[in-house]
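Peer 1: Model the structure of this input:
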Amino acid sequence: MNKVAFIGGGSFGTALGVLLAKEKNIVSIYDRDINVVNDINRNRKNNKYIKNLEITSGVTAFNDIEATVNGAEYIVLAVPSHVIRSVSKSLKGKIPNNIPIISIAKGIEEHSNKRLSIVINEELDNPVVVLSGPSHAEEVALELPTTLVATSEVMKYADDVQNLFMSPFLRVYTNDDIIGVEVGGAVKNIIALAAGVLDGIGYGDNTKAALMTRGMKEIARVGIELGGKEETFYGLTGMGDLIVTCTSMHSRNRRAGLLIGEGMPIDKVLERIGMVVEGIKACKAFYELKEKINISMPITDMLYKVLFEFKDPKEGVAELMLRDKKNEIF
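Peer 2: Sure, this is the predicted structure:
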């Protein structure tokens, strides 16, 4: 039995917390929204983020971070990428340095373009484990078979997290390529957003297959350039995550792209989705990064123009199709 504290009461954190509680762990969840806290504690629900999930009695919610992390043996950062730094800062001095921090966000920090594990370690001296892979919260909540990958700079901690989360419904692998795992999980959100745009325009399976295949190449290209291993991108946190986010209506990125492709302005899209769309932030961050390191990311480049320069999506697709001819492999 372990005590696990989740910072953030969103859909994925809540679903993972319930799974751990069912495996006889003690789970605490912090959320800044007192209504979420009360819904969990009084109604055993979290209807703001994940409807129809019955929250077991082993889960307790708090509106106070110190109370949430008190006595915790693991801390899960279940918050969007853009608040990872501020949340990490808020934990400083509140937890022992030997407690592993588990990050389940997928993205990189805007402006600095740093991987999230680096951001956390700039604020805290704790070991960091990244838990990633093709895993919609809605399906984890339903206890549908799901696979994840745990990675860390010190693999002992990844092994510990693998043991913590393994269950009859959740199979966790380890991978020592923390760069590849983080980059794959971040860039696939860009491709999934683009896939949604294609669906919104009304293009078909041929177009989506082309996008996903070339998108996979783009993920691997930037990941290898940043120090990741090529084989990682063809595993769960690259190809696996790409498949699930490009094809499922559980994917916020795909749903947001669909609305953009149909012509809805981005501010209205975000209002409709109601939660953070990581692909939008990732697109901006990786557009800036590709300019710094001078590599080709044509899908990211075109999506950036659609999102931030108001380029017509159909024109963007036409430009991608009419680029200079090249060999597929390079």
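
Peer 1: contacts, neighbours, all on C-alpha from now
Peer 2: Noted.

Peer 1: Next, work out how far apart Asp199 and Lys217 are.
Peer 2: Relative to Lys217, Asp199 is positioned 21 Å away (Cα to Cα, to the nearest Å).

Peer 1: let's see this one next to it:
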Amino acid sequence: MSIKIGVLGAGSWGTVLADLLVNNGHQVELWGNSQAIADEINTAHTNRHYLPEFEINPRVHASLDLNETLQDADAVLFVLPTAAIRSVAERMRPILATLPKQPLLISATKGLEIGTHKRISQIIADEFPEALAKRLVIFSGPSHAENVATHDLTSLTVASANLKDAEWVQSIFMNDYFRLYTNDDMVGVELGGALKNVIAIGAGILHGLGYGDNAKAALMTRGIAEISRLGVKMGANPLTFMGLSGIGDLIVTCTSVNSRNWRCGNALGQGQKLDDVLKNMGMVVEGVGTAEAAHELCQKLQVDTPISESIYRVLYEDADIHAEISKLMQRDGRNEMEFVN
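Peer 2: Predicted structure coming up:
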């Protein structure tokens, strides 16, 4: 089965997924907003800004023409920063309205929208007709583009309210190094993918300060408790957070130098200023924006997330990192089984 897939976003993850899909026998149009990157992909078959050592299958075609990308597409894969989803969706809507065939929408973006606190599926529901939006498939789990590029063994989750759509996405992506599992808990899968980025900033901070494995393990364990607490409040299945899109994604993002969120936190722990860190990163650090959205959401829903709150204060209120760690360690004793309460 060979199909056409429009991949929106020519960063590291979008480029690697486009390459994977072409290697699986599909036609791919990779859409981005940089003429220089598109030209490099089409002529040199590289994307050195994002993936310096990666050679892209020559059959991946990059374009700045959104109409061309959407024409005859069986599926459209969003691999954009959260902040860009709504504006690109607005541009897509009139184009899709003219097409005889409506593509299945897939999202590999992990974040919460600043201001609205909405998940990606909710943004899509705002911007597209119900018949299209309700079939959205969410694509999430422990996956660094750099590792997938080298065919490291990878397993992810695809979640949809429609199991047949999730299974179809599963079938077009799976190969001998890339395995997908289906799930119908879109709320849990989206929240796990978004909120782990905030905890990963904390993991990087601890590393930058010189803390070791004990601290890292404590942060990740209590971090998933916080994520589960908010998720259950919003209607998620708590078991989802024990899976690939929960603890799996948290582990990889909190322990790898390939994680932008971890690298951001590590630099902060070493004393660098947030503005300088983000300027030098050259790529979006989703956890920074998500920390703000999650802070406002947790206040609104009255959900206790002390680790995420401390990270928010460090990022947005210039709080002293050492003081925040001390506050966390000296909180009143709790029963560990108060996991999602």
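
Peer 1: Quantify their similarity with the TM-score.
Peer 2: Scored by TM-score structural alignment, normalised by the length of structure 1, the superposition of the two chains gives a TM-score of 0.98; 330 aligned residues with a Cα RMSD of 0.9 Å.

Peer 1: picking that back up, comparing Asp199 and Lys217 of structure 1, which residue is more hemmed in?
Peer 2: Asp199 (24 against 18; other Cα atoms under 10 Å).

Peer 1: Which residue ranges of structure 2 form strands?
Peer 2: Here structure 2 has its strands, by DSSP state E, at 4-8, 27-31, 46-47, 51-55, 61-63, 75-78, 104-107, 137-140, 154-159, 178-183.

Peer 1: any chance of those strands in CSV, plus distance to Ser245 of structure 2 and mean neighbour count?
Peer 2: Output for those, formatted as CSV (distance: least, Cα to Cα, whole Å; neighbours: other Cα atoms under 10 Å):
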stretch, distance to Ser245 of structure 2, mean neighbour count
strand 4-8, 21, 26
strand 27-31, 25, 25
strand 46-47, 27, 23
strand 51-55, 24, 15
strand 61-63, 29, 25
strand 75-78, 17, 23
strand 104-107, 14, 23
strand 137-140, 6, 29
strand 154-159, 6, 23
strand 178-183, 10, 19
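
Peer 1: and those strands as a markdown table, adding distance to Glu130 of structure 2?
Peer 2: Formatted as a markdown table, these follow (distance: least, Cα to Cα, whole Å):
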| stretch | distance to Glu130 of structure 2 |
| --- | --- |
| strand 4-8 | 20 |
| strand 27-31 | 24 |
| strand 46-47 | 36 |
| strand 51-55 | 37 |
| strand 61-63 | 28 |
| strand 75-78 | 16 |
| strand 104-107 | 12 |
| strand 137-140 | 14 |
| strand 154-159 | 17 |
| strand 178-183 | 21 |
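
Peer 1: Quick one: closest of those to Asp320 of structure 2.
Peer 2: Among the strands of structure 2, the nearest to Asp320 of structure 2 by Cα to Cα is strand 137-140 (32.9 Å).

Peer 1: how far is that closest one from where the chain is centred?
Peer 2: 9 Å (Cα atoms, centre = their mean, to the nearest Å).

Peer 1: number of nearby residues for the equivalent of Gly231 of structure 2 over in structure 1?
Peer 2: Residue pairing (TM-score structural alignment): Gly231 of structure 2 is matched to Gly223 of structure 1. Neighbours of Gly223 of structure 1 under the rule other Cα under 10 Å: 23.
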